[in-house]
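> Have a look; sequence and predicted model below, questions after that.
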Amino acid sequence: MSSQLVSTRQRLINAAIELFAVQGVTETTTRQIAELAKVNEVTLFRNFGNKHGLLLAVISESPVFKDLGESLRQQANQTSSFYEALKGYASARLQALEQVPDLVLSVVGEARHYPVENRQALGKYLTQANYYVAEYLATVMEREQLNSDISAEKLASLLNSLLLGYAVIEFTSEFHELWHDRDEFLENLIELFLNNFTHSTSLIKTESISTHQVADLPANLVHLILQQAKKSGLQDYALMYVLFGAGLSPAEIVNLERSHQISDANQHLLQITQGSTRQVPVNQWIMGKRYGSYSRNPLTQWLNSRKDERSAMFLNDDGMPISEAEIQERWQELTEGFSTPEEQQPVIEQAQQTWCIEMLMKGIQLEDLSILTGWDFTKLQPYARRTREKLALEQALRLDQKS
């Protein structure tokens, strides 16, 4: 492809990749990059700010980084064992690092001199890549029925740190006796994750474990519960709305305060202070039906009706902050007489499960749901499987209707 058909931005990135790989980031100048890309040096600064900004573009826009999530998802479905999954990923990462040793050493050695915003951006990219690896490990572990006391995110962090450490040692020293070659290092690494965790520290157990049961509720039952809550009063309606519209647990709800609400015409968010500190959206649409708007819905109506000075978002009959037990009681009363497809009264945990499944059905990525819930990928795997079951059923029904 001629240079005229490649954008100026891409020519600069391609030139940077070539020079960084050959002589490292430190020894490469912006003038060299501009000359190789056949553009003015000012154009480089206009597009990327400085050499560090260009380096971030090289990392974030490289095919290996951009396609990492999808390639690992495909690989997870093709691997037959956790051993194969570990070895396949570790081998591929080491091969990628070994192709650009000068670039790796420059990034490691020079990063402390980067501007703060560039270091923050680099950290964000590394964190995102780690999410992909964690999802990959969690998928294989769940399929293999392996359990870990360490989250998939931490396992991924350990794995990536060890791989980078190997590369740095190999690129900076010779004649060491830490390992004989790369194959020996890989086998030792995999043995650490498999044998040591399994038999010594029991971090990963190979025996069968009970998978977290996901039993989301059908749409008609969810709407019946919300209708019953609406008849019961503004607070009950708001409480059920938060359970089904924001996917919160009773433990999180009891810690909500009125000031934790962020509501305007474009968004409705809740600030969660219990457990994993984060913000979560309050959905307008629940199971195909709209319950007001961001600024006017069951929760905002309840809060606007309040005449008291209490800071708690939900109160008991005595005007005190509601407890988890009291939320459970309200659920029991409001769902009495209703039955799930299993012919049992719904339990409150099913509201959160229903919200998670609905978000996945709408297309949210597992890593984004992990952020919203504060859960690791291992805990979310049963939800991913349940979502695939529902999508498969929908697809089968569509095919049948076309017949």
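Received the coordinates, thanks.
> alpha carbons only for contacts and neighbour counts from here, please
Noted.
> what's the closest non-adjacent residue to residue 36?
In space, residue 36 comes closest to residue 15 once its chain neighbours are excluded; the distance is 5.9 Å by Cα to Cα, 6 or more residues apart in numbering.
> take the one below as the second:
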Amino acid sequence: MQTQSTSDRIIDATIELTSKKGYKAATTKAIAELAGVNEVTIFRHFGNKRGILKAVIQRFSYGPLLQKIIKEKVIWDLETDLYNFSKEYQDYLMSIKDFVLIGFKEANAFPEIDEEIANIPLFIKKELIDYLCEMKKRGKLAEVNVEATVMSLIALNFGFFISRARLGLNVTQLSTEALLTTSIGIFSRGLAP
């Protein structure tokens, strides 16, 4: 841990403590001890425990990846682009599923976790709204409520992730690719002008 920046050591210590003992047990004193820093250093870098929480959530946010996909991989074909967004989203969430599930478990006792986590879908919502508005300008999107459309896409993806993360293959044996090909195909046809 010593070769990392101080901020990274603090964030990693917070993740480790929260994973093993829960958010409540991840006190600034315990975080400082595990990170090998003075507790005052935590306050200097993050202000308080919520500041660390915000940094942890930003580290795990899908937003930067979505921005990169939109910037580099969008071909302005609705079905292809929505499939790519969704596939990357599924792959990314599955790679951090333990953290996501811990966040949900801990959020019941600590509302600040929900408040910070909400920033992730808000960011995704904004990026996808911008994408669909551009598709509408290009004449490649039917006259729809764009926000409702984006929320439906997020719900479709997050619902599948939660099902797979919590229940594995007990609900469906379909691969992620098979589910997304079908659902995004249906979804895209409904949005065609």
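That came through, no problem. Source: prediction; values computed, not measured.
> that older thread, please work out how many residues are found near the residue nearest to residue 36 of structure 1.
Neighbourhood size, residue 15 of structure 1 [other Cα atoms under 10 Å]: 19.
> which residues does it contact?
The contact partners of residue 15 of structure 1, taken as Cα atoms under 8 Å, 6 or more residues apart in numbering, are 33, 34, 36, 37.
> Just name the closest of those to residue 204 of structure 1, please.
Distance to residue 204 of structure 1, by Cα to Cα, is smallest for residue 33 among the contacts of residue 15 of structure 1, at 47.8 Å.
> Run a quick neighbour tally on that closest one.
Residues near residue 33 of structure 1, counting by other Cα under 10 Å, number 25.
> Around residue 30 of structure 2, how many other residues sit close by?
Neighbours around residue 30 of structure 2, by other Cα under 10 Å: 15.
> Same question for residue 23 of structure 1.
Neighbour count of residue 23 of structure 1, defined by other Cα under 10 Å: 15.
> one step back: take the contacts of residue 15 of structure 1 and write them to JSON lines, including secondary structure and distance to residue 400 of structure 1.
Output for the contacts of residue 15 of structure 1, formatted as JSON lines (DSSP: H, G, I helix; E, B strand; the rest coil; distance: Cα to Cα, whole Å):
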{"residue": "33", "secondary structure": "helix", "distance to residue 400 of structure 1": "58"}
{"residue": "34", "secondary structure": "helix", "distance to residue 400 of structure 1": "58"}
{"residue": "36", "secondary structure": "helix", "distance to residue 400 of structure 1": "58"}
{"residue": "37", "secondary structure": "helix", "distance to residue 400 of structure 1": "55"}
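> Can I get the buried part of the residues you listed as one ChimeraX selection?
Of the contacts of residue 15 of structure 1, the buried ones go into a single ChimeraX selection, burial set by 16 or more other Cα atoms under 10 Å:
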select :33,34,36,37
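> tell me which element the residue nearest to residue 36 of structure 1 is part of?
helix 8-27 (DSSP states H and E).
> Mind telling me what residue 298 of structure 1 corresponds to in structure 2?
Using TM-score structural alignment, residue 298 of structure 1 lacks an equivalent in structure 2.
> hang on, I meant residue 122 of structure 1
Checking TM-score structural alignment: residue 122 of structure 1 goes with residue 117.
> Any idea how many residues pack against the spatially closest residue to that match that is not a sequence neighbour?
Counting by Cα to Cα, 6+ apart, residue 117 of structure 2 lies nearest to residue 57, which is 6.7 Å off, once chain neighbours are set aside. By the criterion of other Cα under 10 Å, residue 57 of structure 2 has 22 neighbours.
> With residue 112 of structure 2 instead?
Neighbour tally, residue 112 of structure 2, other Cα under 10 Å: 15.
> Is it in contact with residue 52, as I believe?
No - Residue 112 of structure 2 lies out of contact with residue 52 (Cα atoms under 8 Å); the separation is 11.7 Å.
> Report all helices and strands that the longest helix seen in structure 1 contacts.
In structure 1, with assignment by DSSP state H, the single longest helix is helix 116-144. Contacts defined by 3 or more Cα pairs under 8 Å, 6 or more residues apart in numbering; DSSP states H and E place helix 116-144 of structure 1 against helix 51-60, helix 68-78, helix 82-99, helix 152-172, helix 366-373, helix 377-402.
> Let me see the contact set for the residue lying farthest from the centre of structure 2.
Largest separation from the mean C-alpha position in structure 2: residue 38, at 30.8 Å (Cα atoms, centre = their mean). Going by Cα under 8 Å, 6+ apart, residue 38 of structure 2 touches residue 32.
> Repeat that for the one 10 residues further on.
If a contact means Cα under 8 Å, 6+ apart, then residue 48 of structure 2 has 28, 42 as its contacts.
> Structure 1: which residue goes with that one?
Matched across to structure 1, residue 48 of structure 2 falls on residue 49, judged by TM-score structural alignment.
> Please apply the same query to residue 142 of structure 2.
Using TM-score structural alignment as the criterion, residue 142 of structure 2 maps onto residue 147 of structure 1.
> What of residue 175 of structure 2?
Checking TM-score structural alignment: residue 175 of structure 2 goes with residue 181.
> Report the separation between the residue nearest to residue 36 of structure 1 and residue 100 of structure 1.
Using Cα to Cα, to the nearest Å, residue 15 of structure 1 is found at 14 Å from residue 100 of structure 1.
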